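**Student:** compute the structure for the input listed below.
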Amino acid sequence: MFQPSQHDVRRFFCEVWRKHREGGVLTPMEAVAAPWVAEHPEYHGELSDVEAALAADYKVEDGRVNPFLHLSMHLSISEQVSIDQPRGIKQAFELLAAKLGSAHEAQHEVMECLGEMIWASQRTGLPPDGQAYLECVRRRATAR
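**Tutor:** The predicted structure is shown next:
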């Protein structure tokens, strides 16, 4: 399994932003990430300075959003939907996106469910519960 370091992830997104701005050729993974980076102009300044990005500390207590975590979650959800893993996530995501009228807003809703699943796994020491994650997304897609 591919396990990039924190610096690898930060360099990746900074490079995606640089190539996107300059009209450079993107790798397939960069091509998936670039639209998400473009849709978050609030992160562009941080993505423009690799050295500052590598040194940045994003503490919850400081109220700073970690742009690299946020963009990584967009990328993860995009991959999950594209391969329908966990099985049913594609349909649940599409229903949620249709309900909200925005794939971007649907991704942010799915992020909440993904974060809950990861938090529960870390808290209990059990493997991530893909079924609970999927049910969370389905509830959001079908709630009135």
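
**Student:** C-alpha from now on. contacts and neighbour counts both.
**Tutor:** OK.

**Student:** now find how far off-centre the helix ranked longest in the chain is within its chain.
**Tutor:** Looking across the chain with DSSP state H, the single longest helix is helix 103-124. The chain centre lies 10 Å from the centre of helix 103-124; the measure is Cα atoms, centre = their mean, to the nearest Å.

**Student:** and what of stretch 29-42?
**Tutor:** In terms of Cα atoms, centre = their mean, the centre of stretch 29-42 is set 10 Å apart from its chain centre.

**Student:** show me where the chain has its helices.
**Tutor:** Here the chain has its helices, by DSSP H, at 6-22, 28-38, 44-47, 50-55, 67-83, 89-100, 103-124, 130-142.

**Student:** now the third one: buried residues?
**Tutor:** Right, helix 44-47. Across helix 44-47, burial judged by 16 or more other Cα atoms under 10 Å covers 44, 46-47.

**Student:** cool, and stretch 107-121?
**Tutor:** Neighbour counts over stretch 107-121 (16+ other Cα under 10 Å) mark 107, 109-111, 113-114, 116-118 as buried.

**Student:** and stretch 44-60, by the same measure?
**Tutor:** Result for stretch 44-60 [16+ other Cα under 10 Å]: buried residues 44, 46-48, 50, 53-54.

**Student:** before we compare anything, build this one as well:
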Amino acid sequence: MFAPSQHDVRRFFCDTWRKRHEGLPLTPMEAIAADWIAEHPEYDADLADLQAALDRGYAVEDGRTNPFLHLAMHLSITEQLAIDQPRGIKQAVDLLAVRLGSLHEAQHQAMECLGEMVWASQRSGLPPDGEAYLECVRRRATAG
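**Tutor:** Sure, this is the predicted structure:
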């Protein structure tokens, strides 16, 4: 299983940002990441300075989103949709995107569900509950 370190993830996104801005060729994964980076120009300063990115902490108490975690979650959800895993997630996110009028916003809603699943797993010591995650996204997709 691929388990990149925090620094690996930050290097990946900073390098992708740099390559995108320099017009350099991107790997397929970098191309997907570059699309999400383009959707988040508010992260440009964080991505432009690799050393600062490696040195900086993003504590919840700071009241600021960790741009690397946020972008990594976009990549994770994009991959889940591509392979429909957990089974049904693509349909649920597609329905949510229609309801919200935006795939980007649907991904943000799915991110909240994904975060809840990870938090519950860490808290309980049990494996992540993909069905609970899927049901959370489905509830949001069908909320009136």
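
**Student:** quick revisit: the longest helix of the first structure vs helix 67-83, what angle?
**Tutor:** Relative orientation of helix 103-124 of the first structure and helix 67-83, computed by axes from the mean of the first three to the mean of the last three Cα atoms, to 10 degrees: 100 degrees.

**Student:** packing partners for helix 103-124 of the first structure?
**Tutor:** helix 67-83, helix 89-100, helix 130-142 (3 or more Cα pairs under 8 Å, 6 or more residues apart in numbering; DSSP states H and E).

**Student:** would you agree residue 58 of the second structure is in contact with residue 65?
**Tutor:** Yes - in this structure, residue 58 of the second structure is within contact of residue 65 by Cα atoms under 8 Å, at 7.3 Å.

**Student:** picking that back up, now, the most widely separated pair of the buried residues of stretch 44-60 of the first structure?
**Tutor:** Farthest apart among those by Cα to Cα are 44 and 54. That separation is 14.6 Å.

**Student:** okay, the helices and strands packed on helix 103-124 of the first structure in TSV with mean neighbour count and distance to residue 7 of the first structure next?
**Tutor:** What follows is those, written out as TSV (neighbours: other Cα atoms under 10 Å; distance: least, Cα to Cα, whole Å):
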stretch	mean neighbour count	distance to residue 7 of the first structure
helix 67-83	17	10
helix 89-100	19	29
helix 130-142	18	28
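
**Student:** any chance of the ones you listed in JSON lines with distance to residue 38 of the first structure as columns?
**Tutor:** Putting those into JSON lines (distance: least, Cα to Cα, whole Å) gives the following:
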{"stretch": "helix 67-83", "distance to residue 38 of the first structure": "10"}
{"stretch": "helix 89-100", "distance to residue 38 of the first structure": "19"}
{"stretch": "helix 130-142", "distance to residue 38 of the first structure": "25"}
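
**Student:** residue contacts, the spatially most central residue of the first structure?
**Tutor:** With distances taken as Cα atoms, centre = their mean, the residue of the first structure nearest its centroid is residue 73 (1.7 Å). By Cα atoms under 8 Å, 6 or more residues apart in numbering, the residues touching residue 73 of the first structure are residue 111.

**Student:** do you know how far residue 103 of the first structure is from residue 111 of the first structure?
**Tutor:** Using Cα to Cα, to the nearest Å, residue 103 of the first structure is found at 12 Å from residue 111 of the first structure.

**Student:** correction: the previous question concerned residue 124 of the first structure.
**Tutor:** Residue 124 of the first structure is 20 Å from residue 111 of the first structure, by Cα to Cα.

**Student:** can you check residue 14 of the first structure too?
**Tutor:** 21 Å.

**Student:** check residue 98 of the first structure too.
**Tutor:** Here the criterion is Cα to Cα. By it, residue 98 of the first structure lies 17 Å from residue 111 of the first structure.

**Student:** span of stretch 91-110 of the first structure from start to end?
**Tutor:** Terminal-residue distance, stretch 91-110 of the first structure (Cα to Cα): 12 Å.

**Student:** which residues sit against that stretch?
**Tutor:** 74, 77, 81, 134, 137-138, 140-142.

**Student:** count of neighbours near residue 105 of the first structure?
**Tutor:** 13 (other Cα atoms under 10 Å).
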